Each structure stands twice: as C-alpha cells, then as structure tokens.
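Undergrad: what shape does this take:
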Amino acid sequence: MAGTVEDIMTANPTTIRANQSVREAAELMRAQDIGDLVVLEDGAPVGIVTDRDLVVRVLADGGTAEDEVRRACSTGLVSVSPDDPQDRAVALMRDRAVRRVPVTRGEDLVGILSIGDLAMERDQQSALADISAQRPNE
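TA: Below you'll find the model as predicted:
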C-alpha cells in the first residue's frame, strides 16, 4: 500500500532566489551534484529550474550566464503536502505533466518529490528506478 509523500520525498531541497544568475544556479547544481533547484521569491517557492532549463530557455535563446534564474524557471508551480498520499502526487504529476513537485507545509518548503522517487518506491525493477538510483554522470 502506498504511503505518504513524506515517506519518499527529498527533504530540505536546495533553493535559489529568482534574481540570482544562471551562472550561480549552474555552480550550485555542480557543487551539490544535482540537476534542479527550487526557485524562491520573497522566501516562497515560485518555480523549479533544471540544468536543461538553463540551456534551452536561456543560453540557446541568446541569453547569458548573467541572466536571472527567473528567465529559465518553470511557472505555474503546483505543490503537494508531506501528508498527501503518494497516489495524489502521482495523479497531480500526470495531470500537469511535471517531473518534480515541491513539497510544502503551509507556505514553508519542506521537500521535493520527483518522478524518480516515485519510480523507486513503486517499481524498484523498472528502468526509471534503476536510472534514478545511479550516481549522476561526472
């Protein structure tokens, strides 16, 4: 039986302010060995930015490493509560076609949940679970 989002989320995700630069985002991702950051504005989550977003939405579109992260991040952010059932998160991610959702308690960011987290929990023998369990490329 599926548990709650809190059972499988990554607690205390790495964040960046919307007005910080694309370069700072890339450096933070490299230092933390991660591929995404939760973007904050006035302390509240307003988006998610991935390493791919930095390339596709900024650099390939004529932007520079000094552009603000807000140019690259997703909009229309949806979130889940740590107490939500995993099935609710799956349905939300499917309906909104997103791979990651912030986990919030009230207005506080407490975690992030990825499609890989769900794959590893739901079907440890799946290709996605295998990929998600591997260390990132160096």
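Undergrad: going forward, measure contacts between C-alpha atoms and count neighbours the same way
TA: Fine.
Undergrad: list the buried ones in stretch 108-125?
TA: Within stretch 108-125, the residues that count as buried by 16 or more other Cα atoms under 10 Å are 109, 110, 111, 112, 113, 114, 115, 116, 117, 118, 119, 120.
Undergrad: this one next, for a side-by-side:
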Amino acid sequence: MRGETERIGPADQVRRVMRAPVATVAEHCSAREIAEELVADEIGAVLVTGPHGPIGIVSERDVVTALATGGDLDRLQAADLMTTEIVWADPQDAIGEVAQRMHEARVRHVPVRAASGAVAGIVSVRDVLEPLAGQHG
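TA: You can find the predicted model right below:
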C-alpha cells in the first residue's frame, strides 16, 4: 500500500483517481433535469441508463450546446443529447493509458467498468491531469 506522501503517477491504476458512485439518469430525463443534476453534484457528466444498463453519456458541454442552439431544455431528453459511443476504462488501466484514450477519442469523461460489467466509477480529464502533471500527492 502506498504512503500518503507518495504521488500518484501515470503508471498507477485509474481506480486510484476515479470517482464513485456515478450519477445516472434515465433516457427520458429532460435536459433541464440533467443540468440540475450536474450542478447539484458538481460534476461534468452523467451516464444515461436504459433497461439493460448504460446506453450513453451526457456532458455539461452537450447541455450547453443544446441551449446555445435554441434547444428547449424542458422538451429535449437525455436520449436526444447523449453520446452513444461510450469510451470505457477498466479499474486496472494505467492513468496514462486512459488519458491517451480520452485524448484520441476527444472525450472528457470515461466511465470505469469492473470485470463483472458493473459501472465502478468515472474519470474526468481533470482527474487524470494532476497525476500526469506530477502535482497530485
């Protein structure tokens, strides 16, 4: 086990910086309800769930884009805003590898899936930035 003064770095497992539990919304949830969830939990993304688990992800950027393009936040639903091509990480993946995956996919949030298939957490670009920059400790 690492001491409290030992820094977390790019080779460490992403589970060291992931956040749990992950906020989720139903696919019929309104964009306004999503925005309220993002603000209340001080987070940048929520997973959208369907009958058989996660089906998409909605970020704060998705909500802002909808608003800026004249979308009605009370009528738009999570299913209208979500990205369905979810980029996943495993808890054992190295932080640096996950950061590279985020960069290549041009995403800011990556959910973490346990071996059982259950959602274990979520990682944001902010979570991986500190270990990459060597400032986390």
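Undergrad: gap between the residue most central in space within the second structure and residue 125 of the second structure?
TA: Geometric centre of the second structure, nearest residue: residue 109, 3.4 Å, by Cα atoms, centre = their mean. For residue 109 of the second structure, the distance to residue 125 of the second structure equals 6 Å [Cα to Cα, to the nearest Å].
Undergrad: which neighbours do these two share?
TA: residue 102 (Cα atoms under 8 Å, 6 or more residues apart in numbering).
Undergrad: the aligned partner of the residue nearest to the centre of the second structure in the first structure: what's its closest spatial neighbour, skipping adjacent residues?
TA: By TM-score structural alignment, residue 109 of the second structure lines up with residue 100 in the first structure. Nearest non-adjacent residue to residue 100 of the first structure, counting by Cα to Cα, 6 or more residues apart in numbering: residue 114, 4.3 Å away.
Undergrad: contacts only, for the aligned partner of the one you found in the second structure.
TA: Matched across to the second structure, residue 114 of the first structure falls on residue 124, judged by TM-score structural alignment. Going by Cα under 8 Å, 6+ apart, residue 124 of the second structure touches 18, 44, 108, 109, 110.
Undergrad: so residue 40 of the first structure: helix, strand or coil?
TA: Judged by DSSP: H, G, I helix; E, B strand; the rest coil, the three-state class of residue 40 of the first structure is strand.
Undergrad: for burial, what's the neighbour tally of the residue opposite it in the second structure once aligned?
TA: Taking TM-score structural alignment, residue 40 of the first structure has residue 49 as its aligned residue in the second structure. Neighbourhood size, residue 49 of the second structure [other Cα atoms under 10 Å]: 18.
Undergrad: with the one 3 residues further on instead?
TA: Residue 52 of the second structure: 6 surrounding residues under other Cα under 10 Å.
Undergrad: distance of it from residue 132 of the second structure?
TA: 35 Å.
Undergrad: residue in the second structure matching residue 21 of the first structure?
TA: So, by TM-score structural alignment, residue 21 of the first structure is matched to residue 30.
Undergrad: surely residue 60 of the second structure and residue 39 touch.
TA: No. Using Cα atoms under 8 Å, residue 60 of the second structure is not in contact with residue 39; the gap is 9.3 Å.
Undergrad: and the two? which has more neighbours close in?
TA: residue 60 (16 against 12).
Undergrad: coming back round to it: correct me, but the match of residue 21 of the first structure touches residue 75?
TA: Yes. Taking Cα under 8 Å as the definition, residue 30 of the second structure is a contact partner of residue 75 at 6.3 Å.
Undergrad: okay, these two: which has more neighbours?
TA: Taking other Cα under 10 Å, residue 30 of the second structure and residue 75 do not tie; residue 30 has more neighbours (21 against 13).
Undergrad: residue contacts, the more buried one?
TA: 73, 74, 75, 76, 77, 78.
Undergrad: once you drop chain neighbours, what's closest to it?
TA: The nearest residue in space to residue 30 of the second structure (Cα to Cα, 6+ apart) is residue 77, at 4.3 Å.
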